[in-house]
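> can't give you the sequence, but here's the structure:
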């Protein structure tokens, strides 16, 4: 990302900064749901987990990944907002390349998603008695890989959507599918056997797997290498598809 992309990124961060309620909602709502469901998760705690592990250690990572998946479409609305404001053509006429525009629009939401997930983990410690048995650097690496992957998928959804309403529909359906079939909303052990076969096809599966390695099994950087590698692989695939499909001159309709 060049200088023009960095300027777009700073502008998007300023816009996000005007919506503190959205940031807090992305922390408060998952922690409320984790508090309500941690009792249900207790019976699903793996037997190889460290001593003292309870339902919160399953519910919190799951809700973090689920809400990140449900919010994957947020970067797309940054694009459609410019169409609605009539500033997209001005942005295209600037020295910024298409790569600068896409990277500058998406990267602030990667930061936003990372902050929300990390904020959820930190808040859950005093509120739910949540514990991380493994390495915090490894945990942050998994969270960053998750945020980067899902926000890149958001860029892909933007590329294939012609209207903001289409983007909203696609992101809602895909977010629910990612969260449910990746084992975020409900542990895979409680789902039908066929879900085990398809779950690795979703990045959320690898995000949950990496978080469980750190939270439940005292994992460090070595233990999350495979899940993070899988997340980066999905990111590369989504980025490649976005590059192939995204058209800066394509007409889009903002239906705000």
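Looks like it arrived, so ask away. A quick note: this is a predicted structure, and the numbers were derived from the prediction, not measured. Residues are numbered from 1 along each chain as shown.

> hey, let's count contacts and neighbours off CA atoms from now on
OK.

> give the buried residues for the longest helix along the chain.
Across the chain, the helix with the greatest residue count (assigned by DSSP state H) is helix 98-128. Going by neighbour count (16 or more other C-alpha atoms under 10 Å), the buried part of helix 98-128 is 98, 100-110, 112-121, 123-124, 128.

> how about the helix or strand residue 234 falls within: buried residues?
Residue 234 belongs to helix 225-245 when assigned by DSSP states H and E. Residues of helix 225-245 classed as buried: 227-228, 230-232, 234-235, 237-239, 241-243 (neighbour count, 16+ other C-alpha under 10 Å).

> show me what the longest helix of the chain packs onto, helices and strands only.
helix 3-17, helix 20-41, helix 56-70, helix 74-85, helix 136-160 (3 or more C-alpha pairs under 8 Å, 6 or more residues apart in numbering; DSSP states H and E).

> format those helices as CSV; extra columns: mean neighbour count and distance to residue 212.
Listed next are these as CSV, based on neighbours: other C-alpha atoms under 10 Å; distance: least, C-alpha to C-alpha, whole Å:
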stretch, mean neighbour count, distance to residue 212
helix 3-17, 17, 30
helix 20-41, 17, 13
helix 56-70, 27, 7
helix 74-85, 20, 26
helix 136-160, 25, 9
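
> another one to put next to it:
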């Protein structure tokens, strides 16, 4: 986006321009997006017989939610990599003089990815219900759980993107974080079969709250779902606050220099 593109417009106008710009960047190379839609479906279809054999009919839901939580983590790399690219390419100064507020910049990066996540969740759950026997008693609760998890991913990805100093550091953070969010969180492997110490620390992982909240939502358990949604939104807000603070701090240093 040109740094002089309508600098006098209000916040929503600037944020809208950034959302459109970053959406076009995502759509310009659709290959990775198609992969993010196909991979979780393939994994769900492949693992469903194993989960059903181990857990009965409830195993279909475990396979669907596990694939959904695991592959939605790719959103972390999209947001984090996009933000770090701006920093590495030194284009943040151009956005700063436009002027663009930190919140607008982060919204411009996050909203297109939220759209990708929504499509991914819809595809996986639709295939799960239609072909894998996944039972969803409350679509509304499940939609709320999925939305809360999506916002959490965007918040965490933004926080990592404004903190990492190199793509190597970014990759290492995502590798370790992905392991903690999926394995420790009980997304792909049920916590009941994991060691006791993993079950003890699992609630510290946002992935645990994502997986358990989606299971409660699919079962129509409103109280447990709303509690999980509240936890996920709190994590999203905290990470978003860190990201905004880091951007403001960085731009403040640039102005002082």
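Thanks, I have it. Computed from a predicted structure; not experimentally measured.

> can you give me the TM-score here?
Once superposed, the chains reach a TM-score of 0.85 (TM-score structural alignment, normalised by the length of structure 1), with 242 aligned residues with a C-alpha RMSD of 2.2 Å.

> following superposition onto structure 2, what is the mean distance for the helix holding residue 234 of structure 1?
Following the fit onto structure 2, the mean deviation recorded for helix 225-245 of structure 1 is 1.5 Å by mean C-alpha distance after the TM-score superposition for structure 1.

> just stretch 141-148 of structure 1 next, same as before
Averaged out, stretch 141-148 of structure 1 is 0.6 Å away (mean C-alpha distance after the TM-score superposition for structure 1).

> tell me, what residue is most central in structure 1?
Nearest residue to the geometric centre of structure 1 (C-alpha atoms, centre = their mean): residue 68, 3.4 Å.

> per the alignment, residue 205 of structure 1 corresponds to what in structure 2?
Alignment note (TM-score structural alignment): residue 205 of structure 1 maps to residue 208 of structure 2.

> just to revisit the earlier point, which one of the buried residues of helix 225-245 of structure 1 sits closest to residue 10 of structure 1?
Of all the buried residues of helix 225-245 of structure 1, residue 239 has the smallest distance to residue 10 of structure 1: 21.5 Å, by C-alpha to C-alpha.

> returning to what we had before: which element is the match of residue 205 of structure 1 on?
Short version, using DSSP H and E: residue 208 of structure 2 is in helix 206-218.

> identify the residues contacting that helix?
Residues from elsewhere that reach helix 206-218 of structure 2 (C-alpha atoms under 8 Å, 6 or more residues apart in numbering): 61-62, 65-66, 69, 135-139, 141-142, 145-146, 149, 180-182, 184-187, 202-203, 222, 224-226, 228-229, 231-232, 235.

> what sits against residue 103 of structure 1?
1, 5, 9 are the contacts of residue 103 of structure 1 under C-alpha under 8 Å, 6+ apart.

> residue contacts, residue 96 of structure 2?
With C-alpha under 8 Å, 6+ apart, residue 96 of structure 2 has these contacts: residue 251.

> that one maps to what in structure 1?
Residue 96 of structure 2 maps onto residue 92 in structure 1, by TM-score structural alignment.

> shouldn't that match be within a helix?
Yes - counting by DSSP: H, G, I helix; E, B strand; the rest coil, residue 92 of structure 1 falls inside a helix.

> and the gap between it and residue 99 of structure 1?
11 Å (C-alpha to C-alpha, to the nearest Å).

> surely residue 171 of structure 1 is in contact with residue 76?
No - Residue 171 of structure 1 is not in contact with residue 76 according to C-alpha atoms under 8 Å; the separation is 9.3 Å.

> for these two, list the residues in contact with both.
154, 157.

> what does the helix or strand hosting residue 53 of structure 2 rub up against?
Using DSSP H and E, residue 53 of structure 2 sits within helix 31-55. Under the criterion C-alpha under 8 Å, 6+ apart, residues 26, 58-60, 62-64, 66-68, 71-72, 74, 116, 119-120, 123-124, 127-128, 132 lie in contact with helix 31-55 of structure 2.
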